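J.: Next input, structure requested:
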Amino acid sequence: MTVTIIPVETPSLGDRSYLVHDGRVAFVVDAQRDIDRILAVAERAGVSITHVLETHIHNDYVTGGHALARRTGAQYLVNADDEVSFERTPVSDGDVVEVSPGLHLRVLATPGHTFTHLSYVLQGDSPAVFSGGSLLFGATGRPDLLGATSTHELARHQYRSVRRLADHLPDDARLLPTHGFGGFCATTATGAEITASTIGRERQVNPVLSQDEEDYVADVLAGLDAYPAYYAHMASLNAAGPDEPDLSPPAQADAAELRRRLEAGEWLVDLRHRTVFAAGHVPGTYNVALDVRFASYLGWLLPWGTPVTLLGDSEAQVAEAQREMVRIGIDRPAAGTSGRPEWWTEGPLATTPRASFADLERVRHHRPVVVLDVRRDREWDQAHVDGAVHVPLHALLARRDDIPAGEVWVHCASGYRASVAASILAAHGRRTVLIDDSFQRSARTCGLPLAGRDAAA
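T.: This is a model prediction of the structure:
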């Protein structure tokens, strides 16, 4: 019998779901909220979904597992120790789940990412482990998402859980995590570029399998950085059993309604690329471009519950942004519109000057400007423009008053986050210039004075 494992990628969150089938029936691991993608995969394969599995109560997205199980009539497997408000098939360490005569799963408790985290071992001639947020490609799931008081304890659990997985599995067992593909749930950025791994490979490259426990814990705790603010809302939503999302188009808004929404303090989010936004946009709108990090940064910055109206080049762009939003629990845009920015306002468009780091080097000799670095702490510590002001993007709304008076030249690593920040500052009355340039390539070579740990590199 052939077992087929189909990953369903969600690169914007750095996650994967899996549909696994034997040609007749299938199980799904860690389904994302927009379950229509998984249903389409099952339909193309000609299989019925009979089991839906959760490795843990997720902190980085709203699960589609509950809705998928209800839609298909599948058993919904969730740790017996998780406190949830819906009916589920409770599973615990050591249980064996028979999906079909050829699909058997063994349940292993692997706490660390959460206290009740589970992994599922696919038994047979081609073993594999669905490790969720436990053992990742070259890393482990971060242990701090439940709060500072449990971080140290969970880091030790994570170390022992991964060692347990390695002890229970042969070197050729496929490793199939659902986190760690460029998102914020891993302890390091390693893994975003790796497409496959095995237990044997991880024995060679993963620090958790070569370090002793004390060194691992110390390194993990020292390496933890900020994570998106919306994570605080995900676990409670998932424990309640989220319904299937409504992806029907939002109500259309004309220029007058958009103005009213802006005046009411709602967020109007322009999804267009930063160069197009800079050339002309509705004053007061925020540029969170529909890029690979759209959902993470929108959810990080948006005060929870604030109505969001989407402005895009096309209806398809608005629909894609809406799909990204439901994955993190922003269920319905307040409104949406598409087309040309001239259609979205009753007055003139605003523009944002764009510049390079070389332009900054030239201008600083002639007049004073404020240089604002909106990268995260770890990036700033490595190298930064000497004399710059550092306010990470995720802290900008709360710390706007920390930015000195004057024209603000905003930069990040490449321009995406800087455009978000420049649009926010401009909406609050500041004169901004977007440095739309590569820090690594240009700031180090154009003569700007740098400081930081690796400034001379």
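J.: can we go C-alpha only for contacts and neighbour counts from here?
T.: OK.
J.: Show me where this protein has its helices.
T.: 36-45, 65-72, 148-168, 199-205, 213-223, 231-239, 255-263, 274-279, 294-301, 315-326, 357-363, 377-382, 416-427 (DSSP state H).
J.: could you give the angle of the fifth one to helix 148-168?
T.: Compare the direction of helix 213-223 with that of helix 148-168 by axes from the mean of the first three to the mean of the last three C-alpha atoms, to 10 degrees and you get 130 degrees.
J.: can you pull the buried residues of helix 213-223?
T.: Residues 213, 216-217, 220-221 are the ones in helix 213-223 that count as buried (16 or more other C-alpha atoms under 10 Å).
J.: To check against the first, give me the structure of this:
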Amino acid sequence: MTVPMEILPIDTPSLGDRSYLVHDGEVAFAVDPQRDIDRMLALLESEGVRLLHVFETHIHNDYVTGGLALARLTGAAYHVNAADEVSFEREPITDGDVIEVGTTMRVQAMATPGHTFTHLSYVLRSSGHVPAVFTGGSLLYGSTGRPDLLGPAHTGELVHAQYSSARKLATELPDETRVYPTHGFGSFCSATPTSGDESTIGREKRINPALTESEKSYVDSLLAGLDVYPAYYAHMAPANAAGPEAPDLSPPRQADPAELRHRIEAGEWVVDLRNRTAFAAGHVAGTLNFGIDGGLATYLGWLLPWGAPLTLLGESPEQVAHAQRELVRIGVDRLAAAATGDIETLAGGHALRSYPTAGFAELAEVRHHRRVTVLDVRRGQEWDEGHIDGAVHIPLHELLDRIGEVPAGEIWVHCKSGYRAAIAASLLDATGHRVVAVDDEYAAAAPVGL
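T.: So this is what the prediction gives:
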């Protein structure tokens, strides 16, 4: 009789990652759990299974792990590569080690360096089921994990190791093996865009550049395609090596309008979580817009000076709690304060600020009648693929340091879809610029003559 086995993903779409819970109806193991472990605990409870093991594929560069806290809370063994230098007790694991999970599941560690030097993949075998492999930041869907996060001195060695690791997986595992990566669903840890939502080793042999191209072709194209990654990544590996505790998701202290004004005047970051349309229509002067409906953690984590006080404004406590959960995943653990409710009330009697929004068609029309500055805040790779003639290019992640380069006068700011443009518009508005936020898809620019 075939023993049932479930592989349950836990998606974190805002960071482009997946964690996994695997069980046979009685016992379970977890792979690469995110910081907010209550999601994993709730799944364990709903499935009615007991967690025995937690496996880390690598010391993560894009989020703070929940692995240690989850293992301590449940009594599970915490497996981290024996070669990783960490400051906590763990069950060291190395290439070739096999862990029996209950009586039905066998997990074998396989060295797959490339994303990091000590990266491990985990091969799952269970009687009556096709094999599965948890590839972390190694083999992704149609791509591989990027090899440059440990610094340029190591990129050359790691990119060749990544190629070899992908080939190792494809050689040693049968084609029907199901592939379960941690990265590659929008994560900046992916070297190139990924494709698909599920895969097998056989499919990857047909579509993955690491398995279809020569080593030189793969290396050259991957290195040429690497783009920037968020600044907060620099703090993730040290936090994970130190052994992060479970996050504190208790509600932050509430601030009144007077305190909000004091914090803004002191130069602190007070972030409005509402969508960009609502923010543009009316907001507290000096606040910045990082909407909860987009890449809040990625872009706020990228731009916020590390460790700086942060206050959140939301329409409801639930909106603030959502943002708080997003932020603890990248190590922004405690907020200075928060405030919720009607924006006019939060302004404390001061006049709201606003600025217009428009589309590319309106921008094209305006340029026929008066001189305006077009500010493109997309990344360099996006700019190189095509841009509006005469536009000024300052990527969003460089805007704070280069805001003195923004010309005086009317600024029309755009990105690819409007989210980053809204952040940039709020930064410019807070520094006194006259701004119009282009809330439109960049694909609409060329058809109107831009």
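J.: TM between them?
T.: Once superposed, chain against chain, the TM-score is 0.98 (TM-score structural alignment, normalised by the length of structure 2); 445 aligned residues with a C-alpha RMSD of 0.8 Å.
J.: related to what we said a few turns ago, put together TSV for the helices of structure 1, with distance to residue 189 of structure 1 on each row.
T.: Formatted as TSV, the helices of structure 1 follow (distance: least, C-alpha to C-alpha, whole Å):
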stretch	distance to residue 189 of structure 1
helix 36-45	27
helix 65-72	27
helix 148-168	17
helix 199-205	14
helix 213-223	10
helix 231-239	18
helix 255-263	37
helix 274-279	25
helix 294-301	15
helix 315-326	22
helix 357-363	26
helix 377-382	12
helix 416-427	18
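J.: And the ones you listed: which comes nearest residue 439 of structure 1?
T.: helix 357-363 (7.7 Å; C-alpha to C-alpha).
J.: Now do the closest one: which range of structure 2 does it align onto?
T.: Counting by TM-score structural alignment, helix 357-363 of structure 1 falls onto residues 360-366 of structure 2.
J.: of the buried residues of helix 213-223 of structure 1, closest to residue 181 of structure 1?
T.: residue 220 (17.8 Å).
J.: can you pull the contacts of that closest one?
T.: 142, 155, 187 (C-alpha atoms under 8 Å, 6 or more residues apart in numbering).
J.: What's the match for the last one in structure 2?
T.: Applying TM-score structural alignment, one finds that residue 187 of structure 1 aligns to residue 191 in structure 2.
J.: Contact partners for the residue nearest to its match when sequence neighbours are not counted?
T.: Of all residues beyond its chain neighbours, the one nearest residue 191 of structure 2 is residue 146 (4.0 Å), with distances taken as C-alpha to C-alpha, 6 or more residues apart in numbering. Residue 146 of structure 2 makes contact with 114-115, 137, 159, 189-192, 226, according to C-alpha under 8 Å, 6+ apart.
J.: for residue 145 of structure 2, same thing?
T.: Residue 145 of structure 2 neighbours (C-alpha under 8 Å, 6+ apart): 114-115, 137-139, 162, 183-184, 189-191.
J.: Turn the residues you listed into JSON lines, including neighbour count.
T.: JSON lines is the format used below for these (neighbours: other C-alpha atoms under 10 Å):
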{"residue": "114", "neighbour count": "30"}
{"residue": "115", "neighbour count": "32"}
{"residue": "137", "neighbour count": "31"}
{"residue": "138", "neighbour count": "34"}
{"residue": "139", "neighbour count": "35"}
{"residue": "162", "neighbour count": "27"}
{"residue": "183", "neighbour count": "26"}
{"residue": "184", "neighbour count": "30"}
{"residue": "189", "neighbour count": "28"}
{"residue": "190", "neighbour count": "25"}
{"residue": "191", "neighbour count": "23"}
